[in-house]
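# Sequence and predicted structure are below.
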Amino acid sequence: MTQKKLSLSQLRALEAVARTGSFSAAAKELGVSQPSISNQVQAIESRFKTRLVSKSGYTTSPTAALSGLLPRVRAVLSLCDDLERDLESHLTLTAGELRIGYSTYQLAIPRISHFMSLHPDVAIEARAMATEDLLDLLDEGLIDIGFITGKEIPNQLAGQKLVTTRIVLAAPPDHPLAQKSPIDWADVEGVPLIQREGASGTRKIFDGAAKVAGAVPKTILALGSWGSIASLIRSGIGLGVAMEAEISDRDGCVPVPINDPALTATHFVVCQKDMARVAAVQAFMRTLPQGI
């Protein structure tokens, strides 16, 4: 049968006995019982049939065999200590990295910025794309955290709700529909709309609700950037489809709600279930406000 390999606990016991000069002092330093130290040393000596520690009363000293090994034993233990310190730095977030994907920068960037102010030593890589594309990257392990839009958290992921909001039309304040707000699906038909790309969670909810209502929206353009959409709305090209939570005063638009309860989206922050135990991911989730 294959014998067990030398363990770090055995090497620590052996080195401590050699350095402190007694089993009791070694036990006190390592925070274990004296019999435990004795058993560790005896196990090594028995396995290799070599006397490593010489006893004289209550004191001990390394034999010639152990003296020749001590430099390498101490090098191994020192390397192990270095590894533990490096790993501990990740646990305490004094190092490490976090890969984040987001579909709506107005909701994601303030949360990312807040996390960075709390943990400046964690390197952040952030990218913007549609919800469906983010879900693919999460499944492939290419990002650690995703800000996604949908009705619920996918079964294979863990996470928490960030905000629930209406899906509305975004219009200039002086647009006729803005004056009529709220509106019906009949008001939407025929109006040129600028939407997110097909993989967008907002787009999927809007198009799905329109189909159920028997409405046929007139989408003239699909864009991935809300900034581009807002710019085209201001220029009079058409009205936008957006989450109400992403529209701000500086966009030059106002939200125009549609009379349809299905036009509700929730923005979630999610990760793979196994990643939920990673220190940086846990810390990020703790910085998020309660969903509203």
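Nice, I can see it. Residues are numbered from 1 along each chain as shown.

# Every contact and neighbour count from this point should use C-alpha atoms.
Will do.

# so how many other residues sit close to residue 126?
16 (other CA atoms under 10 Å).

# where exactly do the helices run in the stretch 51-200 of the chain?
Remark: helices assigned in the stretch 51-200 of the chain by DSSP state H, counting those that start in this stretch are 64-91, 105-118, 131-139, 176-180, 185-188.

# Can you check which of those gets nearest to residue 54?
helix 64-91 (9.6 Å; CA to CA).

# Against that first model, consider the following:
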Amino acid sequence: MNFAQLRAFQAIATHRTFSEAAQALGVSQPAITQHVKALEESVGARLFLRTGAGIELTADARDLLPRVRQVMLMLDDIGARMDEGRALSTGYLALGLCAPYVAMPILERFAALHPGVRLDVRLENSSVLLDLVAQHRVDAAIATLEAPHPDLACDRLLSQEVMVLVHDTHPWWGRREVALEELRDQRFVLREAGSMTRHLFEAALAKHGIAVSAHLVLGSREAVKEAVAAKIGLGIVLNRELGCDPRLHAVAIAGAPARADEYLVTRRETRHLGTVAAFAAVATTMFGTAP
């Protein structure tokens, strides 16, 4: 068993295909396959099963994964402590994001401080991100949550408010806020059911006996913005995710504020190790929430 085999194992467990794992590590697919075969021979168990949907982890692989990732983060941490200034010169960090407008300044700062750390970033909604952290498929996530997850380490970064997104010919263009009752007869373009933004919006309205129907359901905030700009319906957006599109305007909801916090979510056992600790230090320092 060696470090290259462990890296290959982790990459496949994260990406769930041999080809994507090879691409992420910058090696050939036959090399990845050989590393996994050697690791399976070393541990005396099969680790992956090929299915029509990709790669599934065996029970032995699921048991091995958290130990492998913790070992690799510990090696990163030891290397950083031995270097002058305790700065990470190399390493790997798998990140999950639901709010790129919040996350990108953190990524920019982290990359400037630790240029040798390779980042693997994926975009998902918050509920999916929590599962990915729990399954050891990402090391950290920036997610929108109503409250900290009880089983994960959650560092609060900032608060956001849900606002209504309107196009430039809508009567609400230029208004600062709208009343709850005005939402009843509007046609909305909403995110998928697992979207935290949608959940916050619908839950806030439900408390006041108001329900809105989704004229169209889309899988990303960018798609929702384009649909609103095309005048298909109104959308909802967190206030820091509006961007600078001149075709769109955000309006606050009077009387039923829907708010949530952005959290850095990690596993408790790896929160203070290697690249995870370094990323957490950047994120919490930037938003003034460092302990």
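Everything's here; your move. Model, not experiment: these values are computed from the prediction.

# Pick the most deeply packed of the helices of the stretch 51-200 of structure 1.
When you average the neighbours per residue for each of these (mean count of other CA atoms under 10 Å), helix 131-139 leads with a mean of 19.

# how close does that one sit to structure 2?
In this overlay with structure 2, the average offset of helix 131-139 of structure 1 from its partner residues is 0.6 Å by mean CA distance after the TM-score superposition for structure 1.

# ok, residues contacting stretch 226-243 of structure 1?
With contact meaning CA atoms under 8 Å, 6 or more residues apart in numbering, stretch 226-243 of structure 1 is reached by 104, 165-172, 191-196, 202-203, 206, 223, 251-253, 265.

# so which of the helices of the stretch 51-200 of structure 1 gets nearest residue 277 of structure 1?
Closest to residue 277 of structure 1 of the helices of the stretch 51-200 of structure 1, according to CA to CA: helix 64-91, at 10.7 Å.

# For that closest one, name the packing helices and strands.
The contact analysis (3 or more CA pairs under 8 Å, 6 or more residues apart in numbering; DSSP states H and E) places helix 64-91 of structure 1 against helix 8-20, helix 279-286.

# Reformat those as JSON lines; add mean neighbour count and distance to residue 182 of structure 1.
As requested, these are exported to JSON lines (neighbours: other CA atoms under 10 Å; distance: least, CA to CA, whole Å):
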{"stretch": "helix 8-20", "mean neighbour count": "20", "distance to residue 182 of structure 1": "70"}
{"stretch": "helix 279-286", "mean neighbour count": "17", "distance to residue 182 of structure 1": "35"}
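
# right, and the helices of the stretch 51-200 of structure 1 - which one's nearest residue 125 of structure 1?
When those are compared by CA to CA, helix 105-118 sits nearest residue 125 of structure 1, at 10.1 Å.

# For the closest one, grab the matching residue range in structure 2.
Under TM-score structural alignment, the alignment places helix 105-118 of structure 1 onto residues 100-113 of structure 2.

# How about stretch 230-245 of structure 1?
Using TM-score structural alignment, the residues of structure 2 aligned to stretch 230-245 of structure 1 are 225-240.

# and that stretch, how far apart are its ends?
Using CA to CA, to the nearest Å, the end-to-end distance of stretch 225-240 of structure 2 comes out at 14 Å.

# List the buried residues in that stretch.
Neighbour counts over stretch 225-240 of structure 2 (16 or more other CA atoms under 10 Å) mark 225-229, 232-239 as buried.

# Just to be sure, which of those are found in strands?
235, 236, 237, 238 (DSSP state E).

# Just list the residues touching the nearest residue to the second one once chain neighbours are set aside, thanks.
Nearest-residue entry for residue 236 of structure 2: residue 164, 4.5 Å, with adjacent residues in sequence omitted and distances by CA to CA, 6 or more residues apart in numbering. Residue 164 of structure 2 makes contacts with 234, 235, 236, 237, 250, 251, 252, 253, as judged by CA under 8 Å, 6+ apart.

# Just tell me what residue 37 of structure 2 corresponds to in structure 1.
That one, residue 37 of structure 2, aligns with nothing by TM-score structural alignment.

# Please identify the helix or strand for residue 37 of structure 2.
helix 29-43 (DSSP states H and E).

# buried set for that helix?
Under the neighbour-count criterion of 16+ other CA under 10 Å, helix 29-43 of structure 2 has 29, 32, 33, 35, 36, 37, 39, 40 buried.

# Which helix or which strand is home to the residue nearest to the first one when sequence neighbours are not counted?
Read that as residue 29 of structure 2. Nearest residue to residue 29 of structure 2 in three dimensions, chain neighbours excluded: residue 22, at 5.2 Å (CA to CA, 6+ apart). Per DSSP H and E, residue 22 of structure 2 falls inside helix 18-25.

# coming back round to it: what's the average distance of the match of helix 105-118 of structure 1 to structure 1?
Following the fit onto structure 1, the mean deviation recorded for stretch 100-113 of structure 2 is 1.6 Å by mean CA distance after the TM-score superposition for structure 1.

# From the chain's centroid, how far away is that stretch?
Mean C-alpha position of stretch 100-113 of structure 2 versus that of the full chain (CA atoms, centre = their mean, to the nearest Å) differs by 13 Å.

# if I look at the residue nearest to the spatial centre of structure 2, how far off is residue 116 of structure 2?
Centroid-nearest residue in structure 2, with CA atoms, centre = their mean: residue 97, separated by 2.3 Å. Distance, residue 97 of structure 2 to residue 116 of structure 2, by CA to CA: 21 Å.

# Mean deviation, the longest strand belonging to structure 1 versus structure 2?
Counting by DSSP E, the longest strand found in structure 1 is strand 157-171. When structure 2 is superposed, strand 157-171 of structure 1 averages 1.3 Å from its matched positions, counting by mean CA distance after the TM-score superposition for structure 1.

# That strand corresponds to what range in structure 2?
Using TM-score structural alignment, strand 157-171 of structure 1 lines up with residues 152-166 of structure 2.

# now residue 196 of structure 2: how far from residue 95 of structure 2?
Per CA to CA, residue 196 of structure 2 is found 18 Å from residue 95 of structure 2.

# So between these two, which is more surrounded?
For the pair residue 196 of structure 2 and residue 95, the greater number of neighbours falls to residue 95 (24 against 20), based on other CA under 10 Å.

# measure the closest residue in space to that one that isn't next to it in sequence to residue 146 of structure 2 for me?
Nearest residue to residue 95 of structure 2 in three dimensions, chain neighbours excluded: residue 121, at 4.7 Å (CA to CA, 6+ apart). Relative to residue 146 of structure 2, residue 121 of structure 2 is positioned 23 Å away (CA to CA).

# What of residue 170 of structure 2?
Distance, residue 170 of structure 2 to residue 146 of structure 2, by CA to CA: 31 Å.
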